[in-house]
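Novice: Below are the sequence and a predicted model; questions follow.
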Amino acid sequence: MPIATRAFAATASDKPLAPYSFERRDPGPDDVAIAIKFAGVCHSDLHIVKNDLGNTRYPIVPGHEIAGIVTAVGANVTRFKEGDRVGVGCMVDSCRQCAPCKEGEEQYCVPGMTQTYGSPDPKGVEVGQTITQGGYSDAIVVDQNYVLSIPDSLPLDAAAPLLCAGITTYSPLKTWNVGPGSKVAVVGLGGLGHMAVKQAAAMGAEVTVLSTSDRKKADAERMGARHFLINSDKDAMKAAAEKFDLIINTVSATHEIAGHLNLLAKDGTMVMLGLSTEGMPVFAMPLLWRRRRVAGSLIGGIRETQEMLDFCAANNIACDIELIAPDRINEAYERMEKSDVRYRFVLDIEKLAA
C-alpha cells in the first residue's frame, strides 16, 4: 500500500515552508522503504526553495541528506533488510546505460540523474506525484541501488549531512589524489568547508583554511587545519603565493576568485563546489603562467559515496551539527543566509508534528 507521509514543503518562492502531507509509492520488488530519522539542511535546498535557478516546481519537499532505518524491502532486494541503518543522498536513480553510469559515476548521468527532490518522477504517478520529494519528511521509498549503508560507528544525526556535504568534498579530494605531502587550501569554513578540512587532514594533507575573518580559527585547528589565512590580508596572501596543490572553494555566494589563483602551485587546481548563481571573473595570465586550472565537481557516485562513509567511520569523522525540530526550518533558512550555523542544521524528523 502507498505510504502516508508527513513533511515540510515549499509552495512558493516567497512563502515559508509549511507542513505538507502526501503519499509515497508502494515499495516495488527492487525498493527499500525507509523511516527517515534525520535530514540535513543543505544550502542548495535554500536555492531551490527560493527558485534561484528559475526551474523549481511547487509544492516541493527539499532534503537530500537522509539518514534512517529500513522498514521494508522488496522481493528482489539483497543488500538491505529491515532494521538496517541507511542513507540516501542527492540522487535516487539514473539511466544506468550511459558511460558515466556504467563507470559508477551516476551523478554525471548523460540524460540526467533523478535527483532526490524536484526531478520528474514516473514511479510516483500511481500516487499522484509528478516530481520526486525529498527528506524533510518521515518516510521515503528508494531503489536499492541508490541506498547507502551507514556504518554503526557513525551517529545517524551527524551522518546525515555526509550524504551531500561529505561526498561533495570527498570526491574532489580523491579525484585530485590528495594524500600525505599534499598542500590543500579550503575557502570557506561552512557546511562543506569543515568536511573538506576534516577529510583532507585525515588523508595526510597539510590543510590551510582561507576565510574573511579569524572567528573560526580555533574550530579550523580543532578539525585538523595547520594554518589559517585571512584572504583580505594582502601580505599573508602574497606570502602564500604558489603554495597549494589544490584549493577547495566551498563558497556559495558570489565572491572574488581571480586573486586566489596565484596561491596555486604549477599544475594546481581550484575546484568550485559552491552553487553560485552569478559569474565570477577569471583572468588568463595567472592560469597560463603556471598551467593552473579552475574546475568543478558535483557529488560522487554511489560506490564512491559508500567509500566516503566507510572512510569517515574509520577516521572518526562526522559533521558538526545543530539538531533542530522540523518546525524551525524557516528560522534555519534565515540563519543559513547569514552563515549563522556551525556547521550544518539537521532536522530531527521524529519531532515532526502529527
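Specialist: Structure received.

Novice: For the rest of this, base every contact and every neighbour count on C-alpha atoms.
Specialist: Fine.

Novice: Now name the helix or strand holding Gly166.
Specialist: Assigned by DSSP states H and E, Gly166 belongs to helix 165-175.

Novice: so how far is the helix or strand following that helix from its chain's centroid?
Specialist: Once the chain leaves helix 165-175, the next helix or strand it forms, by DSSP H and E, is strand 183-187. Put simply, strand 183-187 sits 18 Å off its chain's centre (C-alpha atoms, centre = their mean, to the nearest Å).

Novice: Put this next to the first one:
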Amino acid sequence: MTPSYGFACTEAGAPMKPWSFERRDLREDDVRIEITHCGVCHSDIHQARNDWGWASYPLVPGHEIVGRVAEIGSAVSGYKVGDKVGVGCMVDSCQECPSCADGLEQYCENGMTQTYADKDRRDGQTTYGGYSDQIIVRDKFVLRMPESIDLAAAAPLLCAGITTYSPLKHAGVGKGHKLAVVGLGGLGHMGIKFGVALGAEVTLFTRSPAKEAEARALGVTNVILSTDEAQMQAAAGTFDFILDTVPVPHDLNPYISTLKRDGTHIIVGVIGPLDPPVSGVNLILGRKSVIGSLIGGIAETQEMLDFCAEHGIACDIETIKIAEINEAFDRTVKGDVHYRFVIDMASLAETKQAA
C-alpha cells in the first residue's frame, strides 16, 4: 500500500481535518501523481455533508486535480515522470459497453468509477480524491495539461470546465446562435467564456442586478433580470440554447418561454426532481427540448483543455491553503467566491508540521 496524507471528513456535517490513509500500490497501467492543486467543487460540499444521501466515510473529496507525474506503471507509455497532468471526476469505467466504446465513459452502462467516495472496480477499495498529497489513477483516465496552461487556474476546468463545454459542443453552439446562461457562478462563468469563444451571442439570466458588470466583463452581450417579468416577456422566443447552471430546483417554464422554436434548455446543475413541473404546452407549441448533460468523456475533456490553451481560457479562482477548507465550504455555499476556490497543496506540509 502507498501511505498518503490529506484532509477528510469522518461523518456528515463533520469538519474537514487532516487524515493519514493508504492508497493502492501502483499497478502496471497506473500513474502516480503528486498533486499541486485541487479545485473546490460545490459537489464536494454536498458529498461531505451527505446532502444527496449516498456519501461514505471517511471521505476525501476533490475531483479537480492537477499535478505532476511522480511514477508510472510498467505498461504505461503515454506519460513520463515530470509531466503536467490532471484527473477529473472519474478514474475508471468498464471500457466495454457502447458508451465507453464511443468515448463517453461518463455514461458507462456499468457505472463509471468516481474519483472519490466510490469503489475501485478491480479490488473494491474506496476511492479517495484530491484533497491530498498524491493520487494513483489508471493511465486511460489521466489528462495531459497543455504546457501553456496555469495549473492552479486549470484545476476547475476538470469539472466546471468540461461540465459546460461538453453540452455546448454536443448541441453545436457556434456562430449565429443566441445562447443564454442561467446563473453566474463556477459553472456559469465558464459557460459564458466557452459560449463567447465558440462564437455565440451570449446573454446572462440572473436574479442579481449587481452581476451585470462582471457578466459584461466576461463577454456577454445582454443581461436579463429573471425576476423582472417585463424583461422576461420581452425575451420571449429569443434564444437557440439555454445553459442552466443553477444547482437547486427552480422554475424552468419562464426560461423555456424565451427559447425559439426548436430551442433547447440544457440542465447541468440540478440533481433531483424538477420543481415545479415543466409545462408540456410550453414544449409542444415550439417543439422545444429540455435535456441534461454530465461532464464529458476523457477524449472530450482533453479536447476542452486544448481548446482552453488555444483560446486563453481559464477559470477565475481564489487560491487557498488546505487549512482554510472549512471556511471555503461555508463561503461557497453563501456564493462568496469569484468563481472557484483552488487549494494549493503545498500547504499540506504546514498542517503536518502543526500536528
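Specialist: Yep, that arrived. Predicted, not measured: the structure shown is a model, and the values here were computed from it.

Novice: Let me see the TM-score of these two.
Specialist: In this superposition the chains share a TM-score of 0.96, using TM-score structural alignment, normalised by the length of structure 1; 349 aligned residues with a C-alpha RMSD of 1.1 Å.

Novice: counterpart of the helix holding Gly166 of structure 1 in structure 2, which residues?
Specialist: Matched against structure 2 by TM-score structural alignment, helix 165-175 of structure 1 falls on residues 160-170.

Novice: Please list the residues outside that stretch that contact it.
Specialist: 41, 186-188, 190-191, 194-195, 243, 266, 268, 293-296, 300-301, 304, 315 (C-alpha atoms under 8 Å, 6 or more residues apart in numbering).

Novice: Next, the mean deviation of that stretch compared to structure 1.
Specialist: For stretch 160-170 of structure 2, the mean distance to aligned residues of structure 1 following superposition is 0.3 Å (mean C-alpha distance after the TM-score superposition for structure 1).

Novice: residue ranges for the helices of the stretch 101-250 of structure 1, please.
Specialist: Using DSSP state H, counting those that start in this stretch, the helices assigned to the stretch 101-250 of structure 1 run over residues 156-159, 165-175, 191-202, 217-223, 234-239.

Novice: Let me fix that, I meant to ask about the stretch 251-355 of structure 2.
Specialist: Using DSSP H, counting those that start in this stretch, helices in the stretch 251-355 of structure 2 cover 253-256, 280-284, 298-311, 325-334, 348-354.

Novice: Report the distance from the longest one to the chain centre.
Specialist: I take that to be helix 298-311 of structure 2. So, by C-alpha atoms, centre = their mean, the centroid of helix 298-311 of structure 2 is 14 Å from its chain's centroid.

Novice: From the contact counts, what lies against it?
Specialist: strand 143-144, helix 160-171 (3 or more C-alpha pairs under 8 Å, 6 or more residues apart in numbering; DSSP states H and E).

Novice: so it matches what in structure 1?
Specialist: Under TM-score structural alignment, the match for helix 298-311 of structure 2 is residues 302-315.

Novice: Out of the helices and strands packed on helix 298-311 of structure 2, which is closest to Gly219 of structure 2?
Specialist: helix 160-171 (16.0 Å; C-alpha to C-alpha).

Novice: In contact with the closest residue to Gln306 of structure 1 other than its chain neighbours: list those residues for me.
Specialist: Using C-alpha to C-alpha, 6 or more residues apart in numbering and skipping the chain neighbours, the partner closest in space to Gln306 of structure 1 is Leu148 (6.1 Å). Contact analysis of Leu148 of structure 1 by C-alpha under 8 Å, 6+ apart lists 86-88, 302, 305-306.

Novice: For Leu148 of structure 1, give its distance to Asp30 of structure 1.
Specialist: Taking C-alpha to C-alpha, to the nearest Å as the measure, Leu148 of structure 1 and Asp30 of structure 1 are separated by 14 Å.

Novice: Kindly report the same for Leu173 of structure 1.
Specialist: Where Asp30 of structure 1 is concerned, Leu173 of structure 1 sits at a distance of 32 Å (C-alpha to C-alpha).

Novice: between those two, who's got more neighbours?
Specialist: Each of Leu173 of structure 1 and Asp30 has its neighbours counted (other C-alpha atoms under 10 Å); Leu173 has more, 22 against 15.

Novice: residues near the counterpart of Val271 of structure 1 in structure 2, how many?
Specialist: Using TM-score structural alignment as the criterion, Val271 of structure 1 maps onto Ile266 of structure 2. Ile266 of structure 2: 22 surrounding residues under other C-alpha under 10 Å.

Novice: What of Leu187 of structure 2?
Specialist: Around Leu187 of structure 2 there are 31 residues (other C-alpha under 10 Å).

Novice: got the contact list for it?
Specialist: By C-alpha under 8 Å, 6+ apart, the residues touching Leu187 of structure 2 are 160-161, 163-164, 245.

Novice: again with Ala154 of structure 2
Specialist: Ala154 of structure 2 makes contact with 66, 314-315 under the criterion C-alpha under 8 Å, 6+ apart.

Novice: So which of the residues you listed is surrounded by the most neighbours?
Specialist: Busiest of these [other C-alpha under 10 Å] is Val66, holding 33 neighbours.

Novice: how far away is it from Gly86 of structure 2?
Specialist: 4 Å.

Novice: joint contacts of the two?
Specialist: Ala155.

Novice: for structure 2, which residue is closest to the average position?
Specialist: Centroid check for structure 2 by C-alpha atoms, centre = their mean gives Cys159 as the closest residue, at 2.0 Å.
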